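# Structural data only, the sequence is not supplied:
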């Protein structure tokens, strides 16, 4: 239950800064610099619970760009807990389509359904 509440408030935080184009407030979470220290580099039961909570919250609120919100909220929540997680954004032509997902550690994916069809740009 607490993960759902945190996911909801993180959604409000992320949406507010995206809508106001105030990217400097969220840039810290999206940068994947080498200065971070991580405690965890793989998926475990906690990551699965967080992913489930994020999916439940975003699925009820967001109507478009669902994968971007899921990935952004998941990234913020997992990095707060010192997980080594990176956001990946991929595109596909034709027709133009995009998708966002998270990679935990080296190859474990969250929200990455069908991500193999996309060319990674970040």
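Ah, there it is. Here the structure is a predicted model, which is why all the values come from computation and not from measurement.

# When you work out contacts or count neighbours from here on, use the C-alpha atoms and nothing else.
OK.

# Spatially, and excluding backbone neighbours, which residue is closest to residue 53.
residue 4 (4.9 Å; CA to CA, 6 or more residues apart in numbering).

# got another, please set it beside the one above:
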């Protein structure tokens, strides 16, 4: 799920995948594919919440992804790469919310992010 949602150690594929020439491929990545990893962690949260070290690890991965994604987004000149790194940063926020035990906030953010980022990719 860390690779699917482009979290810190396995995040390098996302900007290249979203930079594709067709807006449909970017739309699919922005709205559905990266959401699968977050949704998987949210579904397994009742199992993870029993072990505090796993929750701390999820939150730590989320924090690193937020900072790294935002920093890399600032440095981009291409709008699609900027949106890709912004997506990575927002997925880090969702992972952080899950690591703190707030699955409702994470899923709400996931749904609103999917709509807004899909429209941003169609406009770029």
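Ah, there it is. Values in this document were obtained by computation on a predicted structure and should not be read as measured data.

# Any idea what the TM-score comes out to?
Once the chains are laid over each other, their TM-score by TM-score structural alignment, normalised by the length of structure 1 reads 0.41; 82 aligned residues with a CA RMSD of 4.5 Å.

# Return the residues in contact with the residue nearest to residue 53 of structure 1.
50, 53-54, 56-57 (CA atoms under 8 Å, 6 or more residues apart in numbering).

# measure residue 68 of structure 2 to residue 91 of structure 2 for me?
Distance, residue 68 of structure 2 to residue 91 of structure 2, by CA to CA, to the nearest Å: 11 Å.

# no, scratch that, I was asking about residue 97 of structure 2
10 Å.

# These two - which one has more neighbours?
Between residue 97 of structure 2 and residue 91, counting by other CA atoms under 10 Å, residue 91 is the more crowded of the two (27 against 22).

# one step back: distance to residue 101 of structure 1 for the contacts of residue 4 of structure 1 - can I get that in JSON lines?
JSON lines is the format used below for the contacts of residue 4 of structure 1 (distance: CA to CA, whole Å):
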{"residue": "50", "distance to residue 101 of structure 1": "14"}
{"residue": "53", "distance to residue 101 of structure 1": "15"}
{"residue": "54", "distance to residue 101 of structure 1": "13"}
{"residue": "56", "distance to residue 101 of structure 1": "16"}
{"residue": "57", "distance to residue 101 of structure 1": "16"}
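
# Closest one to residue 119 of structure 1 out of those, please.
residue 54 (24.7 Å; CA to CA).

# was I right about that closest one contacting residue 72?
No: using CA atoms under 8 Å as the test, residue 54 of structure 1 is too far from residue 72 to be in contact (9.8 Å).

# As a check, name the ranges of all helices in structure 1.
With DSSP state H as the criterion, structure 1 has helices at 2-19, 24-30, 45-61, 66-80.
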